[in-house]
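> model the following, please.
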Amino acid sequence: MWYRLVRSYRDLNSTKYKVIHEIEKSLPISPYDAEWEAVGRGEDPKLYSPFTHIEVFIPWVFIVLYFVAFLKLFLWETIKDVIC
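Presented below is the predicted three-dimensional model:
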């Protein structure tokens, strides 16, 4: 579900920027195109890292953290029962 939502926003934003770039072709300046050029058109990860990758990764971090916390709690209760 989360991945689909992030992918949907990524696709929507990509489409918006395509439209903006088309509009810029008829304007005297092209600030969005200049910005995209400054970050290497997204080809150099040192200059540009899509936020989408981070958004997809974050839920997995929390899943692992909650899983570890659950295991620790469960193991602690088991040890406590054995000792007492």
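
> from now on I want contacts and neighbour counts done on CA atoms only, so please keep to that.
Will do.

> where's Arg10 relative to Phe70, distance?
For Arg10, the distance to Phe70 under the criterion Cα to Cα, to the nearest Å works out to 33 Å.

> report the secondary structure state of the nearest residue to Gly40 once chain neighbours are set aside.
In this structure, Gly40 finds its nearest non-sequential neighbour in Leu47, 6.8 Å apart by Cα to Cα, 6 or more residues apart in numbering. At Leu47 the chain is in coil, as set by DSSP: H, G, I helix; E, B strand; the rest coil.

> let me see the ranges of the helices in this structure.
Listed in chain order, the helices of the chain (DSSP state H) span 2-24, 31-38, 51-83.

> returning to what we had before: same drill for Arg10 and Phe70, tell me which one is more crowded.
More neighbours surround Arg10 than the other of Arg10 and Phe70, with 15 against 12 (other Cα atoms under 10 Å).

> tell me if I'm right that that one and Thr52 touch.
Yes: counting by Cα atoms under 8 Å, Arg10 touches Thr52, with 6.8 Å between them.

> and this one, please, so the two structures can be compared:
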Amino acid sequence: MYVEMMDRVTERRGKTNTFYLSLLSGLLTLVPVLVEKILLPQSKDKYIVLLILATLGFCLCFIWRSNIDSYKQINFLKFQVIYEIEPNLPFPCYKREWEILEENPRIQYRRLSKIEKYVPLILAIPYLGLFIYSLSGLLR
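The predicted model follows:
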């Protein structure tokens, strides 16, 4: 039952990542539509709207990164509890899993949390560029 709870946390983590990825991608998709179709191309208002979108996107990237760290901590704690329960089980599955991994040098395990924490940072780059672009447009 406890392992099932851990799986649910992992599932929620995946859904959270999908949510932020969709939201941030959608927000970036709005930029050319707003600039070309809705806002006047030469208007200063364009830069204010873009600055707001850039700030919003950048903040969402930061919040997403914080969520990833939080889920990582929750999973770590749940694994610690499972490791404490495992000696009372008929077979220590998780311990054996790690032993097999360590015994086999051909298997290069990369922790998902180490990889996934870079995605919000990578997605923050276009928002940073948009922020600089809109700020420079306002200062002209």
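
> need the TM-score from the superposition.
Here the superposed chains carry a TM-score of 0.62, computed using TM-score structural alignment, normalised by the length of structure 1; 67 aligned residues with a Cα RMSD of 2.5 Å.

> correct me, but the residue nearest to Gly40 of structure 1 touches Val39?
Yes: when contacts are counted by Cα under 8 Å, Leu47 of structure 1 is listed as touching Val39 (5.1 Å).

> with neighbour numbers in mind, choose between the two.
Val39 (15 against 11).

> counterpart of the more buried one over in structure 2?
Structural alignment (TM-score structural alignment) places Val39 of structure 1 against Leu101 in structure 2.

> check contacts around its match.
The neighbours of Leu101 of structure 2, taking Cα atoms under 8 Å, 6 or more residues apart in numbering as the test, are 107, 109.

> from Asp7 of structure 2, how far out is it?
Remark: distance between Leu101 of structure 2 and Asp7 of structure 2 (Cα to Cα) = 20 Å.

> what do you get for Lys44 of structure 2?
49 Å.

> do the same with Leu89 of structure 2
Distance, Leu89 of structure 2 to Asp7 of structure 2, using Cα to Cα: 19 Å.

> the more surrounded of the two?
Higher neighbour count among Leu89 of structure 2 and Asp7: Asp7, with 14 against 8, using other Cα under 10 Å.

> whichever strand or helix holds the more buried one packs against which elements?
Assigned by DSSP states H and E, Asp7 of structure 2 falls within helix 2-33. The contact analysis (3 or more Cα pairs under 8 Å, 6 or more residues apart in numbering; DSSP states H and E) places helix 2-33 of structure 2 against helix 44-85.

> run the angle between the helix it packs on and helix 2-33 for me.
170 degrees (axes from the mean of the first three to the mean of the last three Cα atoms, to 10 degrees).

> would you agree Val3 of structure 2 is in contact with Ile82?
Yes: at 7.4 Å, Val3 of structure 2 and Ile82 qualify as touching, with contact defined as Cα under 8 Å.
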